[in-house]
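A.B. asks: following is a predicted model, sequence given first.
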Amino acid sequence: MKAADLQLRSVQVRFLHPDGQEERLPLDVAAEVAFENCGAIRRIPHRADQAHTPSTHWSSTTNRMIECESHLESVWMTMLDFDPEVSGFSGQPMQLLGVDDRGAWKATPDLFVRRVDGSATVMEVKNPGRLNDAKVKATAARVAACCAAAGWGYELVGEPPGRQRTINVLALAGYRREMVGVSDYRAQLLSLAGEPVPLGQLVSFTAEPLVARAVVLHLCWTGELAVDLKPEYFETRSRTEEWTMGGQTVQMRFWNRPLHAMTEAFTAAGFRISVISEPPFVPEAREVFPEELREFEPTRTRFLCFLFFVLEAS
């Protein structure tokens, strides 16, 4: 069944206003309702033996708790919170009661999403293994037809695309709440990150790297600091940076490798690793690089982003 093949005869939309008052409207009138501000139209069941995991999600976009029926729904809510184009969303805010050429039906879509340009999208979140089920596809076709009539977009989704990006966004979500009393760190870190810089090096310029790391991750969540969330730790990749040294500009190429790739390369070449260390810079470095090291306390002489290996021939 395809949405284009359906002939909708009538569709009513049942929903709860933000104040809890229930209302039912024809679809063409309900299209003007701000469903992103509405609560769930039904009580999500909780049973000891159920397969999915209903919960509530705190949205950093709307600053309120939103009910979700499964872990996968909560993952999508986190991805929506991270999307700067999303201005609001809600969980199961409406029930569609329709009649078409195939009979009467009802459906409760999972998510209603409002974007900053005013457009809206209804999302159905399903276990990836059920996306091709006949019942799921039939319901999706009916809901999609309603969305087309109301001027909304429609998406039937499984897991978010880009597994590694999703993992990284979920990790950043732990820092989505702004910390208190870190305004000095915020200004300093934004200034230091004027040019691309590794995370470890960025926080090493501050008095308290652990605090700075949390602030950096929050700034990455808000988008004030740009970060590439696609690379995977276990990938080997290179990058090129332009450095000016001694009045000359040169291209510096760096390779990012996971720790196991380096240790395996050393042992495959016949070396034994005797020491892995983070040695301090020499005291004279403060005189040679006063600007770069000005934020370091006198007792701090180590970077967080360099590992040194001492190798011995086998």
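C.D. replies: Here it is on my side, so go on. Residues are numbered from 1 along each chain as shown.
A.B. asks: can we go C-alpha only for contacts and neighbour counts from here?
C.D. replies: Fine.
A.B. asks: got a list of what the closest residue to residue 182 other than its chain neighbours touches?
C.D. replies: Counting by Cα to Cα, 6 or more residues apart in numbering, residue 215 is the residue found nearest to residue 182 once chain neighbours are left out, at 7.5 Å. By Cα atoms under 8 Å, 6 or more residues apart in numbering, residue 215 lies in contact with 175, 179, 182, 185-186.
A.B. asks: which two of the residues you listed have the greatest separation?
C.D. replies: 175 and 185 (15.0 Å; Cα to Cα).
A.B. asks: in the stretch 51-200 of the chain, which spans are helices?
C.D. replies: Secondary structure of the stretch 51-200 of the chain, counting by DSSP state H, counting those that start in this stretch: helices at 71-82, 134-150, 163-172, 183-192, 199-204.
A.B. asks: deepest in the core, which of those helices is it.
C.D. replies: Comparing these on average neighbours per residue, with mean count of other Cα atoms under 10 Å, the densest one is helix 71-82 at a mean of 21.
A.B. asks: other SSEs contacting it?
C.D. replies: In this structure, helix 71-82 packs against strand 55-59, helix 163-172, with contacts taken as 3 or more Cα pairs under 8 Å, 6 or more residues apart in numbering; DSSP states H and E.
A.B. asks: start to end distance for stretch 152-168?
C.D. replies: Separation of the first and last residues of stretch 152-168 by Cα to Cα, to the nearest Å is 30 Å.
A.B. asks: got the contact list for the residue most central in space within the chain?
C.D. replies: With distances taken as Cα atoms, centre = their mean, the chain has residue 169 as the residue nearest its mean C-alpha position (3.0 Å). If you count contacts by Cα under 8 Å, 6+ apart, residue 169 has them with 78-79, 82, 221, 229.
A.B. asks: with the contacts of residue 215 in mind, which one is nearest to residue 20?
C.D. replies: For the contacts of residue 215, the closest approach to residue 20 (Cα to Cα) belongs to residue 175, at 31.4 Å.
A.B. asks: and here's the other structure:
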Amino acid sequence: MAFTGLSGQVTQLPWEQAVGAVRFEELAPVSAFPVLPGRRWGPGWWWSATTGRHVVHGSATMRTQLMALDRDPEVTGLSARPVRLIWRDPADGRVRGWVPQLFARYADGSGLLADCPSSPAAGGDRAQRARVVLEAVCARVGWSYRCLEPPPAVVAANLRWLAGYRHPRYAGPPGVRAAISAAFAVARQLADGAASAGEPLQVLPAVYHALWAGQLVARLDEPLGEHTMVSAHQSNSGQTGTVMADARRRDEE
């Protein structure tokens, strides 16, 4: 595998050695995302609430996946295009390579290499061959490789809205946070709970931040609005803000 080290030089290491020695979540992209003339979407930056740093993305689809991983409480680190996997194809002896779009570090120390195709057929045969290789090499070290499926449109829209309040500045002062926790100690509609916690213009951003951070829970597979049922209890999390985490578990089964 090849990666760009802290000195800016491209370094190559055997896969198993690199997994134990390299902090993939701290690496700069090993190659840049292309800028395609006439394309409506170009590369951009996502500010990660998980790491407090920016992560580059190359498409709207990839940004949505970054957003979902950034909200996953099991994720502790994120990076884009951190490594190029290189191997010799046993079928024809040719050297091949692949640069996964995303890396996520989980709290248990394991890693995820992922691509964010806009459709199952994106990338053609080359992507399918690379997927087989990457799944195998990741499994050898207890990691995983996945082609992340776009979330349902309603979930994506809700995540985008909550992501606008992901920065800690929206958490509110301690008194507001305490009032919000008390207001939603029992499940109630979002607007009613926010109104009971204080001035809505001050409270609502803190409510949305708490929903992003998982301190409050609500169904994200239904449109988020004033009548959404919100609770501070985690016992209902299987039905609420864990859509993407549940998807991860299903993929790994």
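C.D. replies: Done, it's in. Keep in mind the model is a prediction, meaning the values are calculated, not measured.
A.B. asks: okay if I get the helices and strands packed on helix 71-82 of structure 1 as a markdown table plus distance to residue 104 of structure 1?
C.D. replies: Supplementary listing: the helices and strands packed on helix 71-82 of structure 1 in a markdown table, determined by distance: least, Cα to Cα, whole Å:
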| stretch | distance to residue 104 of structure 1 |
| --- | --- |
| strand 55-59 | 31 |
| helix 163-172 | 38 |
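A.B. asks: chain neighbours aside, what residue packs nearest to the aligned residue in structure 2 for residue 139 of structure 1?
C.D. replies: When structure 2 is aligned by TM-score structural alignment, the residue opposite residue 139 of structure 1 is residue 130. In space, residue 130 of structure 2 comes closest to residue 98 once its chain neighbours are excluded; the distance is 6.6 Å by Cα to Cα, 6+ apart.
A.B. asks: is it true that that neighbour touches residue 88?
C.D. replies: No: taking Cα atoms under 8 Å as the definition, residue 98 of structure 2 is not a contact partner of residue 88, at 11.8 Å.
A.B. asks: who's in contact with stretch 35-47 of structure 2?
C.D. replies: 33-34, 53-60, 63, 66.
A.B. asks: enumerate every residue touching residue 239 of structure 1.
C.D. replies: Under the criterion of Cα under 8 Å, 6+ apart, the contact list for residue 239 of structure 1 reads 253-256.
A.B. asks: looking at neighbours, which among those residues is most surrounded?
C.D. replies: Of all the contacts of residue 239 of structure 1, the highest neighbour tally under other Cα atoms under 10 Å goes to residue 256, namely 14 neighbours.
A.B. asks: for residue 15 of structure 1, give its distance to residue 157 of structure 1.
C.D. replies: Where residue 157 of structure 1 is concerned, residue 15 of structure 1 sits at a distance of 23 Å (Cα to Cα).
A.B. asks: which one's more surrounded, the two?
C.D. replies: Neighbour totals were compared for residue 15 of structure 1 and residue 157, and residue 15 leads with 25 against 15 (other Cα under 10 Å).
A.B. asks: for the more buried one, helix, strand, or coil?
C.D. replies: In terms of secondary structure, residue 15 of structure 1 is strand; the call rests on DSSP: H, G, I helix; E, B strand; the rest coil.
A.B. asks: just give me the match in structure 2 for it.
C.D. replies: In structure 2, the residue matched to residue 15 of structure 1 (TM-score structural alignment) is residue 3.
A.B. asks: for the residue nearest to that match when sequence neighbours are not counted, the count of nearby residues, please.
C.D. replies: Closest residue to residue 3 of structure 2 in three dimensions, ignoring its sequence neighbours and counting by Cα to Cα, 6+ apart: residue 83, at 4.7 Å. Other residues lying near residue 83 of structure 2 total 27 when counted by other Cα under 10 Å.
A.B. asks: what ranges do the strands span in the stretch 201-314 of structure 1?
C.D. replies: Ranges of strands within the stretch 201-314 of structure 1 are 237-245, 248-256, 271-277, 308-313, based on DSSP state E, counting those that start in this stretch.
A.B. asks: mind putting those into CSV with distance to residue 21 of structure 1?
C.D. replies: Listed next are those as CSV, based on distance: least, Cα to Cα, whole Å:
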stretch, distance to residue 21 of structure 1
strand 237-245, 55
strand 248-256, 56
strand 271-277, 64
strand 308-313, 65
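A.B. asks: right, and the helices and strands packed on helix 71-82 of structure 1 - which one's nearest residue 197 of structure 1?
C.D. replies: Ranking these by distance to residue 197 of structure 1, with Cα to Cα as the measure, places helix 163-172 first at 18.1 Å.
A.B. asks: roughly how far does the aligned partner of residue 194 of structure 1 in structure 2 sit from residue 215 of structure 2?
C.D. replies: In structure 2, the residue paired with residue 194 of structure 1 is residue 185, using TM-score structural alignment. For residue 185 of structure 2, the distance to residue 215 of structure 2 equals 11 Å [Cα to Cα].
A.B. asks: what is the aligned counterpart of residue 112 of structure 1 in structure 2?
C.D. replies: Counting by TM-score structural alignment, which is the criterion used here, residue 112 of structure 1 corresponds to residue 103 in structure 2.
A.B. asks: equivalent analysis for residue 88 of structure 1, please.
C.D. replies: Going residue by residue (TM-score structural alignment), residue 88 of structure 1 aligns to residue 77.
A.B. asks: for residue 99 of structure 2, grab the count of nearby residues.
C.D. replies: Residue 99 of structure 2: 22 neighbours (other Cα under 10 Å).
A.B. asks: got the contact list for it?
C.D. replies: Each residue near residue 99 of structure 2 by Cα under 8 Å, 6+ apart is listed here: 81-85.
A.B. asks: so residue 230 of structure 2: helix, strand or coil?
C.D. replies: Reducing the assignment at residue 230 of structure 2 to three states with three-state DSSP gives strand.
A.B. asks: re earlier: how near is the residue nearest to residue 182 of structure 1 to residue 178 of structure 1?
C.D. replies: Plainly put, residue 215 of structure 1 is 8 Å away from residue 178 of structure 1 if you go by Cα to Cα.
A.B. asks: neighbours around residue 73 of structure 2, how many?
C.D. replies: Quick note: residue 73 of structure 2 (other Cα under 10 Å) scores 14 neighbours.
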